[in-house]
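S.K.: heads up, no residue letters with this:
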């Protein structure tokens, strides 16, 4: 086996992905990211979109401190 054949087998090729196929994945990733940002960073319990309970706030309490969000 020559060195040219070995080099050709290990070479990666780029695949063109049309924007129409990538857009739904990008939009989904942005929506999931914004929901996570809200749940971890913004939801305070008292002014929650999910009622007056502070359940979500308490579930992500340690993550808020780890990520540097002010909490109390």
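M.R.: Sure, I can see it. Because the structure is predicted, anything quoted here is derived from the model rather than measured.
S.K.: Going by C-alpha atoms from here, please, whenever you check contacts or count neighbours.
M.R.: Fine.
S.K.: Could you list the buried residues of stretch 65-72?
M.R.: By 16 or more other C-alpha atoms under 10 Å, stretch 65-72 has no buried positions at all.
S.K.: Just give me how far that stretch sits from the chain centre.
M.R.: Between the centre of stretch 65-72 and the centre of its host chain there is 19 Å, according to C-alpha atoms, centre = their mean, to the nearest Å.
S.K.: next up, a second structure to put side by side with the first:
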């Protein structure tokens, strides 16, 4: 009972296509995630900050300076 599996020849290789209907939700998800990350990195713990206190500011302090956000 041997089965032979044929490997694709280099001329038969085609790239898979991704339909927009399947790609769009992932694009939206990662875009919103990126906006949320940018918000927390750029938050000055002022009037528009979601959590109170300065914990987020201290956690991302060095990253803020690296990205050029003023914080002092």
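M.R.: Done, it's in. Since this is a predicted model, take the numbers as computed values, not measurements.
S.K.: Would you enumerate the residues in contact with the most centrally placed residue in structure 1?
M.R.: Structure 1 has residue 33 as the residue nearest its centroid, 4.5 Å off, counting by C-alpha atoms, centre = their mean. Contact criterion C-alpha atoms under 8 Å, 6 or more residues apart in numbering gives no residues in contact with residue 33 of structure 1.
S.K.: All the helices of structure 1, in order from the start?
M.R.: 3-9, 19-37, 55-59, 61-67 (DSSP state H).
S.K.: Export those helices to CSV and append columns for distance to residue 43 of structure 1.
M.R.: What follows is the helices of structure 1, written out as CSV (distance: least, C-alpha to C-alpha, whole Å):
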stretch, distance to residue 43 of structure 1
helix 3-9, 51
helix 19-37, 9
helix 55-59, 6
helix 61-67, 10
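S.K.: Mean neighbour count, those helices: which tops it?
M.R.: Sort the helices of structure 1 by mean neighbour count, taking mean count of other C-alpha atoms under 10 Å, and helix 55-59 sits at the top with a mean of 15.
S.K.: Go through the helices of structure 1 and name the closest to residue 46 of structure 1.
M.R.: helix 55-59 (9.3 Å; C-alpha to C-alpha).
S.K.: Check the mean deviation of the closest one from structure 2.
M.R.: Helix 55-59 of structure 1, aligned to structure 2 and superposed, deviates on average by 0.5 Å (mean C-alpha distance after the TM-score superposition for structure 1).
S.K.: To residue 45 of structure 1, which of the helices of structure 1 lies closest?
M.R.: With C-alpha to C-alpha as the yardstick, what comes closest out of the helices of structure 1 is helix 55-59 (5.6 Å).
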